[in-house]
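Colleague: Next one to model:
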Amino acid sequence: MTYLQTKVSLPIPKVLDWNDDPSNPIGSEYIIQEHVIGVQLHQIWPKMNSEQHMLCTKMLSLEMKKMASLDFPAYGSLYFSDAPIDTNVKIPFERGFCIGPNYSPIFWNRNPADLELYGGPSPNCGPWKDLTSYCLGLIETGFSRLPKEDTSHKLLPHQGSVQDHIRLLKISQEVMQKLVEDKRIQDAATPTLLHPDFHMRNIFVSAEEPTLITGLIDWQSTCIEPAFIYANQTPDFAALPEEPGEDMFESGQSEQKPPGCKEREWKDASICYQTYDVCMKGLAPKLRPARLLDPSLFRLFQYCHTTWRDSAAAVHRELIELAARWTELDLQGACPFSPTEMEVKEHARDYEDFETFQKLKLWLKRSLHTNSDGWVPNDKWDVARDAHRAAYEEWIQTARESESRGEGLTVAKADKLWPFDAR
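Modeller: Okay, here's the model as predicted:
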């Protein structure tokens, strides 16, 4: 926050006091910031007209352009020069600042849903002076998240064994080493600092003039990443609307207007999406190369470290598709991964289970108005619990009927695929 305030004009709240020593008189690290005037964008967005939506999207894109204009010599996180970290993990930067280990949740295992990993950092948190070293950090993080004891009794059908994950991580490392040799990927990997959670709940605007940005909050996980990590993310204020179809598991985002979506809502969202896309391609030179390239070139970098969380089927899919499209994507030499016909067939079965799991989870999130981990506000708990129970019974009944017909979805398998702990 201090660095950005000295370099560019952004509505970042002033820090009144802070302390990162848990032995202080309060007994905890803390930060006290000035009060941000205005209202959260998500509260006023439904009341804004189409022109205001477009102008607000443009103004927010310009704020991102300011952040993306700054140059850095390495990937990692910003620290004050006198930060109490080892000097061998400090890369000198501008006066008063240095680049040190990446403190994003990606490398520090701070997801409450992964209690067995919580608090244990990756053995390689950086900083990294080049893309090859950064990729090694991702791979070592992936290895660090594999369980140390037998968990086969509670694995999802498509999870894959620990040995499967070890093999896929080793293959991913070989493929990524080949990818980083590509000039296009190097050009799209410029060290870039952007707000990591640039969404409406973290953006404050004037209640009287909602196109005036009054505050940006929630900076704690801000890191310097390869530009392509940020480039193909779309903030919620510029995202195309998603609408579930009639089928319980029908979902997804499309350039075509979803059935039942209001014409005005779709047109409005499309204008915001196009405004954001044009700004990122035309005004943010660091992001432009990645936004113009096929996203398949970057997915492995984004997901290889989450193989255990997302299942072997997910990263296996990326590797198989990349191998199949290697020549089409104009990648040089031979792909280090060449799956057998049997491997592709077995993967297709596992990926079907993976898709079922993801669609089921998405349907539940929408139906219960929860997030990916199943969190709901206290005042909505009773209603959500009853709705969750009814949804589970409906899912198990579907499995009973499938099993009675001799199809693939059994009750035991359906129970394992259920994404939340409660039954």
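Colleague: Every contact and neighbour count from this point should use C-alpha atoms.
Modeller: OK.
Colleague: Surely Thr214 is in a helix?
Modeller: No - using DSSP: H, G, I helix; E, B strand; the rest coil, the assignment for Thr214 is strand, not a helix.
Colleague: tally of neighbours for the nearest residue to it once chain neighbours are set aside?
Modeller: If you skip the residues right next to it in sequence, Thr214 has Val205 as its closest partner in space, 4.9 Å away by C-alpha to C-alpha, 6 or more residues apart in numbering. Val205 has 25 neighbours, counted by other C-alpha atoms under 10 Å.
Colleague: Another for comparison:
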Amino acid sequence: MADTQAGTTPAPTPSVPEYPMPRDLGCPLAPPPALEPLRDGQPVSKVRIWNGSTPWLITRHADQRTLLTDPRVSNDDHEPDFPHVNAHRAAIAPHTPKLITNTDAPEHTRLRRSVNAPFLVKRIEAMRPGIQKIVDDLIDTMLAGPNPADLLTALALPLPSLVIADLLGVPYKDHALFQENSNRVLDSSLSAEEAQASGRALGQYLDTLFREKLENPADDVLSEMAGRVKAGEMAHEEAVNMGVAMLIAGHETTATMISLGTLALLQHPDQLTLLRESDDPKFIANAAEELLRYLSIVHSGLRRVAKEDIEVGDQVIRQGDGLLFDLHAANWDPQAFPESERLDLNRPARQHNAFGYGPHQCLGQNLARLELQVVYGTLYKRVPTLSLAAPIEQLPFNHTGTTYGVKCLPVRW
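Modeller: Modelled structure (predicted):
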């Protein structure tokens, strides 16, 4: 019989919030408001995801950096309790080959080493003049066209697509195919079958192209991987799947940062003025870092699983428990970035977690940084009267992809 004595009412069951969390539509560039009290009061706490499981949510900057470098934290999405981002990722995972995105050392180390060279700082920096020309040409075309224009289709999407296509050796004439299918693979609103079909289409396309590179290599990443396949350092399937992963990752995130970064600057005209009037490459580079920190566009969280028990503060993460790392919460952590809610292009922001952290930190971060530096250092000087052509509250935001951004950005000048 239940205890009904006075003053002995049952203790309430703590509520477990759903994740990802809804944003405040009145503050679309800020993290979901429910993250702040968790980070400040329960920085390691349970959340509920799409399948009813309750992984741990890690929200503090320092905790994320500690755990993302802990070898007991696994990136292997073949593990049974891995907290997949959605149903179709869970369905695809058992059939997904080993990549740098889903393996741990030593396999991850071998795979990463096989594709790391083209993304090193020196080789990426050599691409600056070419990227500058692409940006200038796209701005010229935009200025010669209709006013207003959609900055997403005029600049934000074509730039990274052109750059990653050239780097990999993928014909840009096929950009519609890889853009559409890449977006569908990452769209949580689609069924597993739809996502798998788009993944297969990309795989078949890259396989055909890779076979051509094996016969007729050129000066591009796919040809470099073809050489590694011939040398027995990589399997053919590994190279093709790595190419698919780089093609997907190489355009969506940068396109989102160009458009959302521009929106953020238009909402902060004092900071936009600083950027427009500066010719200092170091200031422009730091401005890109601050915008990366402020926006943290990967909004579905980095996902991992514990291979052993791990103590974090007063919590014990058990072997097999899932972990989610909310990058936006960490990048707005006042312990790491005082007055973190303020966009400040003079803030030393390089220690943000927007690219993740540790051995799985984004392979293409140097390329993304370069593209952002060129755009942020060029667009607002070339188009000093750039402004929004629609109120921010009327802009359509994408809540279902891996990245959070606008579906279009109408601008006038």
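Colleague: Mind checking the TM-score on these two?
Modeller: In this superposition the chains share a TM-score of 0.23, using TM-score structural alignment, normalised by the length of structure 2; 152 aligned residues with a C-alpha RMSD of 6.6 Å.
Colleague: pretty sure the residue nearest to Thr214 of structure 1 is touching Leu60, no?
Modeller: No - using C-alpha atoms under 8 Å, Val205 of structure 1 is not in contact with Leu60, being 10.5 Å away.
Colleague: List the residues that are in contact with both of the two.
Modeller: Taking C-alpha atoms under 8 Å, 6 or more residues apart in numbering as the criterion, Val205 of structure 1 and Leu60 both touch Ile213.
Colleague: re earlier: do you know how far the residue nearest to Thr214 of structure 1 is from Leu41 of structure 1?
Modeller: 6 Å (C-alpha to C-alpha, to the nearest Å).
Colleague: again with Asp415 of structure 1
Modeller: Using C-alpha to C-alpha, Asp415 of structure 1 is found at 39 Å from Leu41 of structure 1.
Colleague: Those two: which has the busier surroundings?
Modeller: Per other C-alpha under 10 Å, whichever of Asp415 of structure 1 and Leu41 has more neighbours is Leu41, with 23 against 17.
Colleague: was I right about the more buried one contacting Ile213?
Modeller: No - here Leu41 of structure 1 lies out of contact with Ile213, judged by C-alpha under 8 Å, at a distance of 9.0 Å.
Colleague: Are there residues contacting both of those two? Which ones?
Modeller: 203-205.
Colleague: Show me which of those residues is closest to Ala269 of structure 1.
Modeller: Ile203 (18.0 Å; C-alpha to C-alpha).
Colleague: And that closest one, how close does it get to Lys58 of structure 1?
Modeller: 14 Å.
Colleague: what residues are shared contacts of those two?
Modeller: When contacts are counted by C-alpha under 8 Å, 6+ apart, the set common to Ile203 of structure 1 and Lys58 is empty.
Colleague: in the biggest helix by length in structure 2, what counts as buried?
Modeller: Scanning structure 2 for the helix with the most residues, using DSSP state H, yields helix 236-267. Residues of helix 236-267 of structure 2 classed as buried: 236, 238-266 (neighbour count, 16 or more other C-alpha atoms under 10 Å).
Colleague: helices or strands up against the next helix or strand after it?
Modeller: Once the chain leaves helix 236-267 of structure 2, the next helix or strand it forms, by DSSP states H and E, is helix 269-277. Helices and strands touching helix 269-277 of structure 2, as assessed by 3 or more C-alpha pairs under 8 Å, 6 or more residues apart in numbering; DSSP states H and E, comprise helix 236-267, helix 281-295, helix 365-382.
Colleague: what's the distance between the residue nearest to Thr214 of structure 1 and Tyr30 of structure 1?
Modeller: Going from Val205 of structure 1 to Tyr30 of structure 1 by C-alpha to C-alpha gives 25 Å.
Colleague: so Glu371 of structure 2 makes contact with Pro158?
Modeller: No - assessed by C-alpha under 8 Å, Glu371 of structure 2 is found out of contact with Pro158, at 11.7 Å.
Colleague: Looking only at neighbour counts, state which of those two leads.
Modeller: Under the criterion of other C-alpha under 10 Å, the comparison of Glu371 of structure 2 against Pro158 puts Glu371 first, with 26 against 19.
Colleague: Report the contact partners of the more buried one.
Modeller: 131, 160, 254.
Colleague: Just give the nearest non-adjacent residue to the last one, would you?
Modeller: This means Thr254 of structure 2. Once flanking residues are discounted, Thr254 of structure 2 sits nearest to Ala368: 5.9 Å by C-alpha to C-alpha, 6+ apart.
Colleague: Going by contacts, tell me the helices and strands next to the helix or strand that contains Ile134 of structure 2.
Modeller: Per DSSP H and E, Ile134 of structure 2 falls inside helix 128-144. Applying 3+ C-alpha pairs under 8 Å, 6+ apart, one finds that helix 128-144 of structure 2 contacts helix 158-168, helix 365-382.
Colleague: about what we covered before: just put the contacts of Glu371 of structure 2 in CSV and tack on distance to Met142 of structure 2.
Modeller: Shown next, in CSV, are the contacts of Glu371 of structure 2 (distance: C-alpha to C-alpha, whole Å):
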residue, distance to Met142 of structure 2
Ile131, 16
Pro160, 16
Thr254, 19
